[in-house]
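# next input, structure requested:
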Amino acid sequence: MKREDLIQKWLDHNLTSDELEAFKQLEDYDDLVKLSNGMQHFKAPEYNTSEALSNVMQHINTSKQPPQKKWLSIAMSIAAVFVISFGIYFFTINQDTLVNTQLAEKTTIELPDASSVALNSLSEITFNSHKWNKNRTVDLKGEAFFKVEKGSSFNVNTVYGTVTVYGTQFNVKQRENYFEVICYEGLVGVTYKGNETKLHAGESFLLLNGKLIEKEKELKTQPSWLNNESYFKSMPYKEVIAEFERQYDVNFHVINLDSSQLFTGSFTHNNIENALKSITLPLHLTYKKTDNTITLKRE
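Okay, the predicted model is just below:
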């Protein structure tokens, strides 16, 4: 039997025991096996490796027949192209998009469905645009405001819970021992410990130090941080100074001060002196700024 016929029957897994022994005696047997194994390892979903190799063989055999070693070299080159191409393809479709912000930085990005996401300082968002139609999931660390395209839906995952989007505008804030979702328009679902809470416009979900906190109806149409201002209502003072540190890239040193006391007020993000006065005067605190360290103490 001709070598080409042996190779073709091998590709079709149709060799008899005698033909298999004859095939193993071919001079380039080892190279053919390596070629087939390499293409099997890197094949794409539903890609017929045997058929592809067979087509390559047929193309070579119907062309002007080069020397044996030369056509094998051509086949190996084609296989190498397959390997590289599939490697790049798989790397690309599995590569997530990651966007993060540093201290005192904000940014806005667009999701694959044209929904927009504004990231607050020291926050991170991850999603896969290539798999968006099958896996509509966003991973969030920090704080973000979502303005969702009408008719779109996806999930926002955080370490504390999942927010299911039904087409709306909402804010998610996830910090250490702090998880808050505020719905500004439409409807969102917040899943925490297996239970989903539906939020309509003006409603909030707040988890502080593991405890659910009741909040009054939200009257604003968007979070204050979008306008370079942080607003707090009956929040522990440690949350206030933690947000201040993120917005101004500073560190606080607190002396004789109970950081669990509640604070209501706000501070601007674009003038540190005014901001410091806003968070110290209501509590009768004094401050001293040395480089990037701010010392707070009660008068």
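# going forward, measure contacts and count neighbours with C-alpha atoms only.
OK.
# pick out the residue closest to the middle of the chain.
Geometric centre of the chain, nearest residue: residue 126, 1.5 Å, by Cα atoms, centre = their mean.
# next up, for comparison:
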Amino acid sequence: MNSSQEIIGLVEKFLSDSISKEEMRRLLQAYQQKQISEKQLDEYYASKWRSAGQYSSPFAGESRERVWEQFQKHIYQRSQMAPKQKSRWLLYAGGAAVAVLFFILGISLQLIRENAQQELVVTVQNGQKASVQLPDGSHVQLNSASELRYSPDFGKKNRTVQLAGEAYFDVKSNPDNPFIVLTHSGFQAKALGTKFNIKSYINDKQITGTLIEGSIEVSSTQFSEILSPNERISFDTKEMMFYKSRINNANEAIFWMTDQFVFDKETLENIAKMLERMYNVTFSFTSSDIKEIQYSGKIKNNSMENVLNLITIVSPLQYTITGSHITFSKKQK
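Reported below is the predicted structural model:
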């Protein structure tokens, strides 16, 4: 029976055609910095294990389970993280196929199409945020429940990305190659080098673009406008109407990056959507008129309980929590 060190060496050699030492180093660095999750790390190695399994195995006399247990401990020791109690690699390797994930410089990239040009996708789940460094040097901060798509040749012929959700863009200047953000309903923003925030969730009625620094052109089939710093465009996707306004502090648009809220006559229904994305919970209302109650103000250093308590302090509402579900109802007199 081989020693643990020999098994680790065999696994690394077995996977050498699928993953280089540099890729492994980047994976571990991304995991340490919490840029990728444990689940994503698992899925990546599971896909490589399956691919390598198409060839002859060097693990004579060793069970598949023992091989992966030893290699798992090795990986998590290298990342200075405690190994899991139960391995999911075996479950993934033995079950249905999962999406192949590649990790380059700490960014999770999903393989969208095979045998064609591959589109790269960064997906952020509810309750999470992500930081993305694009090949051209531009930086993107993604909010919860958001997705960013771009082509593998991004920055060469064009700098076009597709956004579903919310993101802050710090764009590297390149006058010869504009940076374009495409969203649903035909709304797009074009920049040369600037800082701005786009909020474009599929289920929201409005798309908003807020300029922090520089200049951008926002447009759809209905309009085209140039924004200056501290200006915002709001586009109603149902009525196909837009409204351009000047705001006192554009940085309020990116308070979400520090877990802060700013409400300006925001309905409770919309606030609930924000909380669902940030805290991975769901909301319901005992009557439809509760959804339309409006709130204005700023909440700093917040937790979900803090936000809920403040809402019930300033309005005749109460809430109950059952697991991850919150119900708003009117206070009993």
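# give me the element the residue nearest to the centre of the first structure is part of.
Taking DSSP states H and E as the definition, one finds residue 126 of the first structure inside strand 124-127.
# that strand packs against which elements?
Packing partners of strand 124-127 of the first structure (3 or more Cα pairs under 8 Å, 6 or more residues apart in numbering; DSSP states H and E): strand 97-100, strand 137-147.
# need those strands in a markdown table (columns: distance to residue 84 of the first structure and mean neighbour count).
Formatted as a markdown table, these follow (distance: least, Cα to Cα, whole Å; neighbours: other Cα atoms under 10 Å):
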| stretch | distance to residue 84 of the first structure | mean neighbour count |
| --- | --- | --- |
| strand 97-100 | 22 | 14 |
| strand 137-147 | 29 | 22 |
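# out of these, flag the one nearest residue 201 of the first structure.
strand 137-147 (13.1 Å; Cα to Cα).
# which neighbouring elements make contact with the closest one?
Strand 137-147 of the first structure sits against strand 116-119, strand 124-127, strand 155-157, strand 169-175, with contacts defined as 3+ Cα pairs under 8 Å, 6+ apart.
# check the mean deviation of the third one from the second structure.
Pointing back at strand 155-157 of the first structure there. Overlaying the second structure shows strand 155-157 of the first structure at a mean distance of 0.4 Å from the equivalent residues (mean Cα distance after the TM-score superposition for the first structure).
# before we move on, what about the first one?
For strand 116-119 of the first structure, the mean deviation from the second structure after alignment is 0.2 Å (mean Cα distance after the TM-score superposition for the first structure).
# picking up where we left off before, I'd like the distance between the residue nearest to the centre of the first structure and residue 153 of the first structure.
Separation of residue 126 of the first structure from residue 153 of the first structure (Cα to Cα, to the nearest Å): 16 Å.
# go on, residue 165 of the first structure?
From residue 165 of the first structure over to residue 153 of the first structure the distance is 5 Å, taken as Cα to Cα.
# please identify which of these two sits among more neighbours.
A count of neighbours by other Cα atoms under 10 Å puts residue 165 above the other of residue 165 of the first structure and residue 153, at 21 against 17.
# trace the more buried one over to the second structure, please.
In the second structure, the residue paired with residue 165 of the first structure according to TM-score structural alignment is residue 191.
# sorry, back to before: export the helices and strands packed on strand 124-127 of the first structure to CSV and tack on distance to residue 264 of the first structure?
Shown next, in CSV, are those (distance: least, Cα to Cα, whole Å):
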stretch, distance to residue 264 of the first structure
strand 97-100, 29
strand 137-147, 20
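# closest to residue 217 of the first structure out of those strands?
Counting by Cα to Cα, residue 217 of the first structure lies closest to strand 137-147 out of those; the figure is 17.9 Å.
# pull the residues that contact that closest one.
Here strand 137-147 of the first structure makes contact (Cα atoms under 8 Å, 6 or more residues apart in numbering) with 115-128, 154-159, 168-175, 223.
# ok, back up a step: residues in the second structure aligned with the strand holding residue 126 of the first structure?
So in the second structure, the equivalent range for strand 124-127 of the first structure is 147-150, judged by TM-score structural alignment.
# tell me the average deviation of that stretch from the first structure after fitting.
Compared with the first structure after the fit, stretch 147-150 of the second structure shows a mean deviation of 0.3 Å (mean Cα distance after the TM-score superposition for the first structure).
# roughly how far out does that stretch sit from the chain middle?
On the basis of Cα atoms, centre = their mean, to the nearest Å, stretch 147-150 of the second structure sits 9 Å off its chain's mean C-alpha point.
# sorry, back to before: which one of the helices and strands packed on strand 124-127 of the first structure lies nearest to residue 53 of the first structure?
strand 97-100 (35.3 Å).
# equivalent range in the second structure for that closest one?
If you align by TM-score structural alignment, strand 97-100 of the first structure falls on residues 120-123 of the second structure.
# which stretches of the stretch 101-250 of the first structure form strands?
For the stretch 101-250 of the first structure, applying DSSP state E, counting those that start in this stretch gives strands covering 107-110, 116-119, 124-127, 137-147, 155-157, 162-165, 169-175, 178-185, 187-192, 195-200, 204-208, 211-213, 229-236.
# compared with the second structure, how much does the last one deviate?
Meaning strand 229-236 of the first structure. Mean deviation of strand 229-236 of the first structure relative to the second structure after superposition (mean Cα distance after the TM-score superposition for the first structure): 1.8 Å.
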